[in-house]
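Student: sequence? don't have it. structure:
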């Protein structure tokens, strides 16, 4: 059985985009973010994070830092009774300072690779799935993966998620297939 998903960009959607966030002490949640994730969970959807992390390619931090931040975020969300079912990130950038990350990669948004990998790994039904991002490249990645993309304009994420649920009562229900 397939289950629909909500794919969330990280910086600018779940947390404030203050530039290359990797230290939990410097992460500031977007208003309503934890509650929005819990609402997505309670509605029966997978909740996934898909995030470009070019700070790794730029030598500002390493992949262990990204993974540690995601583990910390998961722990913080659990305090609200919320969960991210899986985190995907792409450390690559075509102009990377760190040689091993200097490449073009379909996993880097606007490419659909991170979304497609999660769809395959978790048996996601794309028909009822969406992506919420804060940049046009997020929406392009969603479109390339065959799902609907929404631009989060800022403000309260819970309010935004609720408006999407209300806007798409037929198509956003957790559907099979």
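Tutor: Arrived safely, thanks for sending. Model, not experiment: these values are computed from the prediction.
Student: make it CA atoms for all contacts and neighbour counts henceforth
Tutor: Noted.
Student: Can you name the residues in contact with the longest strand along the chain?
Tutor: If you go by DSSP state E, the chain has its longest strand at strand 46-52. Applying C-alpha atoms under 8 Å, 6 or more residues apart in numbering, the contact partners of strand 46-52 are 3-11, 37, 40-41, 83-92, 108-109, 114-115.
Student: three-state assignment of residue 97?
Tutor: Per DSSP: H, G, I helix; E, B strand; the rest coil, the secondary structure class of residue 97 is coil.
Student: can you tell me how far it sits from residue 103?
Tutor: Noted for residue 97: a distance of 11 Å to residue 103, by C-alpha to C-alpha, to the nearest Å.
Student: and for these two, which residues touch both?
Tutor: Here residue 97 and residue 103 share no contacting residue, scored by C-alpha under 8 Å, 6+ apart.
Student: Give me the number of neighbouring residues for residue 80.
Tutor: 12 (other C-alpha atoms under 10 Å).
Student: take the one below as the second:
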């Protein structure tokens, strides 16, 4: 079985400027490449798990998201980081349009994307780590059975309602990668 470092995208990999879908607006969070290299050196696969309701809201297309994802993965590769896979949910239960207007099992806080990644890449979720910046990230990780949850708690207040390691800057996450 493999172990993975699961990463939320907006707020963890890139600065969350809201519905980022163009490389011109994609700003990497300080320390992300160093953190990923450290995790890879310890045997973790790097997998991105991201809600992308901007697709469902009609703000950008799947093709635009895919193009940005290919570019992002190439930027990681230039930094000696291999993104194993990217999983995304385009749905929104109240603001999606057409086929994207639905409650689903893939939108965090549901664990669907984590379970799919685990199945497809033979990942032991109990030995894995999830880093996110929202309560929904931690809820999805907990529901999937990930014990090592790291919350970048500087932007959103979870009112201590969830169990996670709380950090103020991404660089502090390295302490919890073993």
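Tutor: Sure, I can see it. Please read all numbers here as calculations on a predicted model, not as lab measurements.
Student: Give me the TM-score for this pair.
Tutor: Here the superposed chains carry a TM-score of 0.88, computed using TM-score structural alignment, normalised by the length of structure 1; 164 aligned residues with a C-alpha RMSD of 1.3 Å.
Student: coming back round to it: kindly name the residues of structure 2 that line up with the longest strand of structure 1.
Tutor: Under TM-score structural alignment, the counterpart of strand 46-52 of structure 1 in structure 2 spans residues 45-51.
Student: mean deviation (superposed) between the matching stretch and structure 1, please.
Tutor: Taking mean C-alpha distance after the TM-score superposition for structure 1, the mean distance separating stretch 45-51 of structure 2 from the aligned residues in structure 1 is 0.4 Å.
Student: which of the residues in that stretch are buried?
Tutor: Buried residues in stretch 45-51 of structure 2, counted by 16 or more other C-alpha atoms under 10 Å: 45-51.
Student: Quick check: which element contains the nearest residue to residue 79 of structure 2 once chain neighbours are set aside?
Tutor: Leaving aside its chain neighbours, residue 79 of structure 2 sits nearest to residue 33 (6.5 Å; criterion: C-alpha to C-alpha, 6 or more residues apart in numbering). Assigned by DSSP states H and E, residue 33 of structure 2 falls within helix 32-41.
Student: quick one, that helix and strand 44-51 angle?
Tutor: Interaxial angle of helix 32-41 of structure 2 relative to strand 44-51 (axes from the mean of the first three to the mean of the last three C-alpha atoms, to 10 degrees): 130 degrees.
Student: residues in contact with helix 32-41 of structure 2?
Tutor: Counting by C-alpha under 8 Å, 6+ apart, 5, 12-13, 45-46, 76, 79-81, 170-171, 173-174, 177 sit against helix 32-41 of structure 2.
Student: repeat for stretch 71-88 of structure 2
Tutor: 23, 33, 36-37, 40, 45-52, 69, 106, 113, 117.
Student: how far is it from where the chain is centred?
Tutor: Put simply, stretch 71-88 of structure 2 sits 12 Å off its chain's centre (C-alpha atoms, centre = their mean, to the nearest Å).
Student: and it, which residues are buried?
Tutor: Neighbour-count burial for stretch 71-88 of structure 2, with 16+ other C-alpha under 10 Å as criterion, is recorded at 72-73, 76, 81-83, 86-88.
Student: Let me have those residues in TSV, extended by distance to residue 142 of structure 2 and secondary structure.
Tutor: Below are the buried residues of stretch 71-88 of structure 2 laid out as TSV (distance: C-alpha to C-alpha, whole Å; DSSP: H, G, I helix; E, B strand; the rest coil):
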residue	distance to residue 142 of structure 2	secondary structure
72	27	helix
73	27	helix
76	27	helix
81	26	coil
82	25	coil
83	22	strand
86	19	strand
87	18	strand
88	18	strand
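Student: can you name the two of the residues you listed that are farthest apart?
Tutor: Greatest spacing in those, by C-alpha to C-alpha: 81 and 88 (19.7 Å).
Student: out of the contacts of strand 46-52 of structure 1, which are buried?
Tutor: 3-11, 37, 40-41, 83-84, 87-92, 108-109, 114-115.
Student: which residue packs closest to residue 14 of structure 2, ignoring adjacent ones?
Tutor: residue 28 (4.2 Å).
Student: Verify the contact between that neighbour and residue 17 for me.
Tutor: No - shown here, residue 28 of structure 2 and residue 17 do not form a contact pair, counting by C-alpha atoms under 8 Å, at 11.2 Å.
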